[in-house]
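In: 3D, please:
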Amino acid sequence: MTVEAFEISVADDVLADLRERLRRTLYTTPSDSTFWAAGVDPGYLRELVAYWAGEFDWRAAEARLNAFPHFRADVAGRKVHYVHLRSERPGGGTPLVLTHGWPSSFVEMLRVAPLLTDRFDVVIPSLPGFLFSELPREKFTRRGTAEIWHELMTETLGYERFGAFGGDIGGGVTQWLGALFPQSLIGVHVTSAVLTTDFSELPATPEEQAYLDHLAAYDARDQGYSEIMWTRPDTIAAALADSPAGLIAWIIDKYRDWSDCDGDLEKKWDKDTLCTVATLYWATASIGTSFRQYYDYPANRPVPPISVPAAVTLSCEPAFAGLPRSLPERLCSDLRHWSTPGRGGHFMAHEEPEQVSREIHAFFGPLS
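Out: Here you go, the predicted structure:
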């Protein structure tokens, strides 16, 4: 089982080609005069692309990323990239794996990670097919990723027991960890609840049904992006792999929609961070492989019951507005921590790192 220290290093010729493509970007005509009404505003995109091509200092961003300890390990026969921060606590910290979602990366967790090392050993893997982690040989499922993470934490890193935190895809992986490996998990903590789809034995209550109807209505308005990635991922990937402007537009459309930013993207995501994430996707040519979890989504199955201690710090994003506690309680028999702070969206660890640190300490502290 090979573990190697890893350093991010993008070749000069890759950066030169990127800047040249950015400078030659062609822009579309707005479909609606209302700002962002029809997707990414072409005027804002022009401003961001100009910054990426001219003012953004990738080497400085690269140095900031490399200040964290990066590794790649052979896990389940594939390369997995992760950041591993050891606790300063005497005797070591409680192991904690933090898992991001889409269209995200390990960068999402870097603001909160240093706030946790007083008590925790923090492991931040890149999901399979994202950036520096290889796709699995089989279909990409939340369960399969949980099995990889369990091997990473217990066999590669040698932790007997650990906690897990995540949202979006990472929330699904986190819940599968709790369901599959109760002997290894001290607890699971999510920011976006993965709901049971089985209401055969206990029908949805009126409150639950009202939320499910709300979610269906929201998905009908929002799911255009996912429909193409479910059905024709290689078609859109061909465009985004060739156009860095298209790539960053595809990413920031969801950053703005799903963040708790009141429509002001840079309230939560400064230009340097946006360009850092986009450069990572560009340099690794991984936007297409990040779509695999959408194309393979039908291979996922409902999460089994979770008996380990569980926590929800509910994301403040439209998809989860009004989600009743009773829905995650259907899945988690020991839901010990339920919090609706009213701040922080889909990317809560990046948007509200101090809040997430407090929530993690409040839940996992008594368990460790």
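In: okay, CA-based contacts and neighbour counts for the rest of this
Out: OK.
In: just list the residues touching the closest residue to residue 52 other than its chain neighbours, thanks.
Out: Excluding the flanking residues, the one nearest residue 52 by Cα to Cα, 6 or more residues apart in numbering is residue 275, at 6.1 Å. By Cα atoms under 8 Å, 6 or more residues apart in numbering, residue 275 lies in contact with 52, 56, 248.
In: wait, is residue 275 part of a helix?
Out: Yes - counting by DSSP: H, G, I helix; E, B strand; the rest coil, residue 275 is located in a helix.
In: ok, it to residue 261 distance?
Out: To residue 261, residue 275 is 18 Å away according to Cα to Cα, to the nearest Å.
In: and what of residue 217?
Out: Residue 217 is 22 Å from residue 261, where distance means Cα to Cα.
In: using the three-state scheme, assign the residue nearest to residue 174 when sequence neighbours are not counted.
Out: Excluding the flanking residues, the one nearest residue 174 by Cα to Cα, 6+ apart is residue 164, at 5.6 Å. For residue 164, the assignment made with three-state DSSP gives strand.
In: another for comparison:
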Amino acid sequence: MTDITPFRIDIPQSQLDDLHARLDRIRWPDELPGVGWEYGIPLGYVQELVEYWRHTYDWREQEKRLNSIPQFTTEIDGQNVHFLHLRSANPDALPLIATHGWPGSVIELLNVIEPLSEDFHVVVPSIPGYGFSGPTRETGWNVERVARAWAQLMNRLGYTRYGAHGSDWGSSITRELGRIDAEHVVGIHVTMIGTPPPPDAAPFTDEEQQRLKHGERYQRELFGYAAVQSTRPQTLAFALHDSPVGQLAWIVEKFKDWTDSADTPEDAVDRDQMLTDVMLYWLTGTAASSARLYRESAGSWGRQPEPSTTPTGVAVFPKDLSLTIRRFAEATNHITHWSEFDRGGHFPAMEEPDLLIGDIRRFFRGLSAA
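Out: Next up is the predicted model:
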């Protein structure tokens, strides 16, 4: 069996000193007056956030918190894979693999790991190319390949029967995992299913029309990052890899656009947790490799997915960037649980952890009862 090696985060002080030096000599862009967030993340907000990042934010405190959860690395399909693994006190608990998305990381799930460990053996891997899974070294790391790696990881951990949860890319990876490893996956829980309307879907209900309009706004106003990352991720990486403020702005804008926030992202997510997420991209130098997942997986966009018979739970949060329509999802998925919430957005583990934890528990308890 391939080795599983204990892992501990210990960032050299020289990297933190370099970050501080770069923050001290940032060259600020200009800005049009009165445009707010309409043209992108505002100058004033970034300046205030960078001031906090430089002089108040404490990486060592966040590093200590991360290291309080057991972490490991292993090699799968030629790629280093980093993961958090917190076993439940209940030896008979169901294993659960939970997958983040972009611009998330394992930080995205930090608030839910310990509560979920009351009911599950929790495994939270870093997607290849993200965080401490390090840059990918070859082409081909798409959603399906990641899902196959997760199946190997759970087998390597000795888990022959397990559940899975995911959001954003994690939703796609989780769905694919449930499809290709249906023999071992008892059920999957996701926050979105990318199922396009079939040609004969009309007429639409009023609610469906609203959800389609919500998706149209994403395509019209918010899709620019994906267009770049799915076509020219390497070109973008030169800016993000060299400028911590560039990396910060590229990520933090999404915490505003995709969350249930009013004025700033911090209406929805904790400032230090958001900065720690940015730090994982910066310290591991994974701006390019994380973006490559878009390039590798773009060929599947807009296509009807392969049918899945794995029991599926869906949690819909109203400010998510895409709102799943149930009858479209049911065409290719075995939906056994559906929840609609009145608050929350694209990062529910950060925004509304209690709602997410409760829904995951209800879904898997329902499977056990059935």
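In: before we move on, back to that, between residue 217 and residue 261 of structure 1, which one's more packed in?
Out: residue 261 (19 against 12; other Cα atoms under 10 Å).
In: mind checking the SS state of that one?
Out: Of the three states, residue 261 of structure 1 takes coil under three-state DSSP.
In: give the contact list for it.
Out: Contacts of residue 261 of structure 1 by Cα under 8 Å, 6+ apart are 267-268.
In: kindly report the same for residue 342 of structure 2.
Out: Per Cα under 8 Å, 6+ apart, neighbours of residue 342 of structure 2: 317-318.
In: can you give me the neighbour number for residue 351 of structure 2?
Out: Per other Cα under 10 Å, the neighbour tally for residue 351 of structure 2 reads 23.
In: and the gap between it and residue 111 of structure 2?
Out: Where residue 111 of structure 2 is concerned, residue 351 of structure 2 sits at a distance of 10 Å (Cα to Cα).
In: if we can go back for a sec, nearest to residue 29 of structure 1 among the contacts of residue 275 of structure 1?
Out: Set against residue 29 of structure 1, the nearest of these by Cα to Cα is residue 248 (17.4 Å).
In: so what does the longest strand belonging to structure 1 touch, helix or strand wise?
Out: Determined from DSSP state E, the single longest strand within structure 1 is strand 78-85. With contacts defined as 3 or more Cα pairs under 8 Å, 6 or more residues apart in numbering; DSSP states H and E, the packing partners of strand 78-85 of structure 1 are strand 70-75, strand 120-125.
In: after superposing, tell me the mean distance of it to structure 2.
Out: Superposed on structure 2, strand 78-85 of structure 1 shows a mean distance to its aligned partners of 0.6 Å (mean Cα distance after the TM-score superposition for structure 1).
In: quick one, that strand and strand 120-125 angle?
Out: Going by axes from the mean of the first three to the mean of the last three Cα atoms, to 10 degrees, strand 78-85 of structure 1 is angled at 150 degrees with respect to strand 120-125.
In: tell me how far strand 78-85 of structure 1 lies from the chain's centre.
Out: Between the centre of strand 78-85 of structure 1 and the centre of its host chain there is 15 Å, according to Cα atoms, centre = their mean, to the nearest Å.
In: list the contacts for the most centrally placed residue in structure 2?
Out: Among the residues of structure 2, the one closest to the centroid is residue 101, at 2.0 Å (Cα atoms, centre = their mean). By Cα under 8 Å, 6+ apart, the residues touching residue 101 of structure 2 are 166-171.
In: repeat the analysis, applying 10 Å as the threshold.
Out: Residue 101 of structure 2 makes contact with 108, 126-127, 130, 166-173, 290, 346-347, according to Cα atoms under 10 Å, 6 or more residues apart in numbering.
In: kindly report the same for residue 318 of structure 1.
Out: Contacts of residue 318 of structure 1 (Cα under 10 Å, 6+ apart): 214-215, 218-219, 257-260, 345-346.
In: and these, which is closest to residue 296 of structure 1?
Out: For the contacts of residue 318 of structure 1, the closest approach to residue 296 of structure 1 (Cα to Cα) belongs to residue 219, at 18.8 Å.
In: confirm that that closest one sits in a helix.
Out: Yes - counting by three-state DSSP, residue 219 of structure 1 is part of a helix.
In: map it across to structure 2 for me.
Out: The equivalent of residue 219 of structure 1 in structure 2 is residue 219 (alignment by TM-score structural alignment).
In: quick check: its match vs residue 304 of structure 2, distance?
Out: 18 Å.
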